[in-house]
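this one's structure only:
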């Protein structure tokens, strides 16, 4: 069965869009959770000392809700932008953060040579440039990943377990 790499790319792009929507929904859920906690806290702390009645004016203060929502968006958005900026340097950043070691053609290790050959053959079959390959020597599990924003900065990361099995 032949694999249509470009069809797979389209599927991956649709998945990315779905993940972005889910991320946005998760951020909304975080904001709502914080809002509920703030409402409960301000209502409890702002009760009338004599009657114990909840101060609904404090609970429904839209300024408090707005400030907490904007604050949450700043924290989540800032963290996301920081990570995006960090990863813009290329897929090698991800591979290196995970403990990957860049493989070179001059390696004498037959397992590493075979891995480089497989990646090169797959790149030729898909019509894309051959990406750098990083080996995670300390990982015995069977796993691999591709990282990068474009084919020009993409890398392949492979665990030792994948390379040896």
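Done, it's in. Fair warning: this is a prediction, and the values are worked out from it, not measured in the lab.

can we go C-alpha only for contacts and neighbour counts from here?
OK.

wait, residue 161 sits on residue 139?
Yes: in this structure, residue 161 is within contact of residue 139 by Cα atoms under 8 Å, at 6.5 Å.

all helices of the chain, in order?
Here the chain has its helices, by DSSP state H, at 5-45, 56-59, 62-87, 91-97, 110-126, 160-164.

which secondary structure elements does the first one contact?
Secondary structure elements in contact with helix 5-45, counted by 3 or more Cα pairs under 8 Å, 6 or more residues apart in numbering; DSSP states H and E, are helix 56-59, helix 62-87.

now with 10 Å, please.
helix 56-59, helix 62-87, helix 110-126 (3 or more Cα pairs under 10 Å, 6 or more residues apart in numbering; DSSP states H and E).

can you give me the offset of that helix from its chain's centre?
Averaging C-alpha positions (Cα atoms, centre = their mean, to the nearest Å) puts helix 5-45 13 Å from its chain's average.

equivalent analysis for the fifth one, please.
With Cα atoms, centre = their mean as the basis, the distance from the averaged C-alpha position of helix 110-126 to the chain average is 26 Å.

relative to helix 5-45, how tilted is it?
Computed by axes from the mean of the first three to the mean of the last three Cα atoms, to 10 degrees, the angle separating helix 110-126 from helix 5-45 equals 100 degrees.

another one to put next to it:
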């Protein structure tokens, strides 16, 4: 039964991957055509002084649509190439600190041992090990395009607040992402969202420059249009993140339970996250983590669920692992500990 469930989840994950590309191409086409429409529309005065109409210069429309689409794609590729394939580089870019053999912190030693044990159980290479030292909430992520260049990071809060079994379950969840090559898709998602968000950045620059130009009014109008379309692109990007990430989280939860043989340990870690969320103590500090929110073990929003959440509702994840969980009475009281300086 567990293998059949895993197969169904994997099939759903592949469907979600195809959905990602479909949503991105739809977003790309829509945004490109809207910008092209703004640029290529022309006023045509009629025979009388009081009659006029608007026509589209189709040559300009086609050229502008292609140019905008190419620029967005180039921004996507640039972001993906900047992130690179090495998970360690990605972890550093997201604010994580690498764990060295010289580190004598008992919590770090326990964490390193768990990573090595899970790598052996999953028949995978030991990844580079990182900690998000400034994060007092419970979270984690895996990064890298391949299993031999992977990295795992957990927050300082996870090290301080989770038991050994709970932390081991979280580590196993991230190993499931590594084994299923979810990291490769995650990097593509970051690149696609960056490309869609690029219009917003360009629009802000155009509006800032409008005051120093003789055509300030036209530039302001163009800047406002780019900002609006950039926000539209960001919305599509968030929809894309939510659509792809949810099924992959369910699959990773199921795989982690098989790695550890203890689904209740993962459920306990998720319940502690819920306790922090209910207290408003789970939100991330690092701004860099926001565009990588779909890579995280738990949602960064600090909410139990949401329409655009990149993760399944926390209650549903827990009940899939512990069917008897009662969300009205079973949340633990968790207090984030002060971070080490």
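Nice, thanks for sending it over. None of these values were measured; they are calculated from a predicted model.

before we move on, the earlier item: and the helices and strands packed on helix 5-45 of structure 1: which comes nearest residue 20 of structure 1?
Closest to residue 20 of structure 1 of the helices and strands packed on helix 5-45 of structure 1, according to Cα to Cα: helix 62-87, at 11.7 Å.

which residues of structure 2 does that closest one align to?
Mapping helix 62-87 of structure 1 onto structure 2 (TM-score structural alignment) gives residues 58-83.

mean distance, that stretch to its aligned residues in structure 1?
When structure 1 is overlaid, stretch 58-83 of structure 2 sits 1.3 Å from its aligned residues on average, using mean Cα distance after the TM-score superposition for structure 1.

buried ones in that stretch, by neighbour count?
For stretch 58-83 of structure 2, the neighbour count (16 or more other Cα atoms under 10 Å) marks 61, 64-65, 68-69, 71-73, 75-77, 79-80, 83 as buried.

tell me where structure 2 has strands.
Remark: strands assigned in structure 2 by DSSP state E are 41-45, 52-56, 97-98, 128-132, 140-143, 151-155.

mean shift of the last one relative to structure 1?
Relative to structure 1, and after both are superposed, strand 151-155 of structure 2 has an average distance of 1.2 Å to its aligned residues, where the measure is mean Cα distance after the TM-score superposition for structure 1.

same question for the third one.
In the superposition with structure 1, the aligned residues lie an average of 0.6 Å away from strand 97-98 of structure 2, counting by mean Cα distance after the TM-score superposition for structure 1.

against residue 104 of structure 1, how distant is residue 163 of structure 1?
Using Cα to Cα, to the nearest Å, residue 163 of structure 1 is found at 15 Å from residue 104 of structure 1.

now do residue 130 of structure 1
12 Å.

follow-up on the earlier one: could you dump the helices and strands packed on helix 5-45 of structure 1 into CSV with distance to residue 34 of structure 1 added?
Below are the helices and strands packed on helix 5-45 of structure 1 laid out as CSV (distance: least, Cα to Cα, whole Å):
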stretch, distance to residue 34 of structure 1
helix 56-59, 13
helix 62-87, 7
helix 110-126, 46
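
out of the ones you listed, nearest to residue 48 of structure 1?
Of the helices and strands packed on helix 5-45 of structure 1, nearest to residue 48 of structure 1 by Cα to Cα is helix 56-59, at 10.4 Å.

what does the closest one contact?
With Cα atoms under 10 Å, 6 or more residues apart in numbering as the contact definition, helix 56-59 of structure 1 has outside contacts at 35-36, 38-47, 64-65.

which parts of that helix are buried?
By 16+ other Cα under 10 Å, the buried positions in helix 56-59 of structure 1 come out as 58-59.

map residue 275 of structure 2 across to structure 1 for me.
So residue 275 of structure 2 corresponds to nothing, using TM-score structural alignment.

still on that earlier bit, for residue 196 of structure 2, which of the strands of structure 2 is the nearest?
strand 140-143 (21.8 Å).

what's the mean distance for that closest one versus structure 1?
Counting by mean Cα distance after the TM-score superposition for structure 1, strand 140-143 of structure 2 comes out at 0.9 Å.

what's the match for residue 135 of structure 2 in structure 1?
So residue 135 of structure 2 corresponds to residue 139, using TM-score structural alignment.

who's in contact with that match?
98-100, 158-162.

ok, and which of the strands of structure 2 has the densest surroundings?
Mean neighbour count (mean count of other Cα atoms under 10 Å) peaks for strand 140-143 among the strands of structure 2, with a mean of 28.
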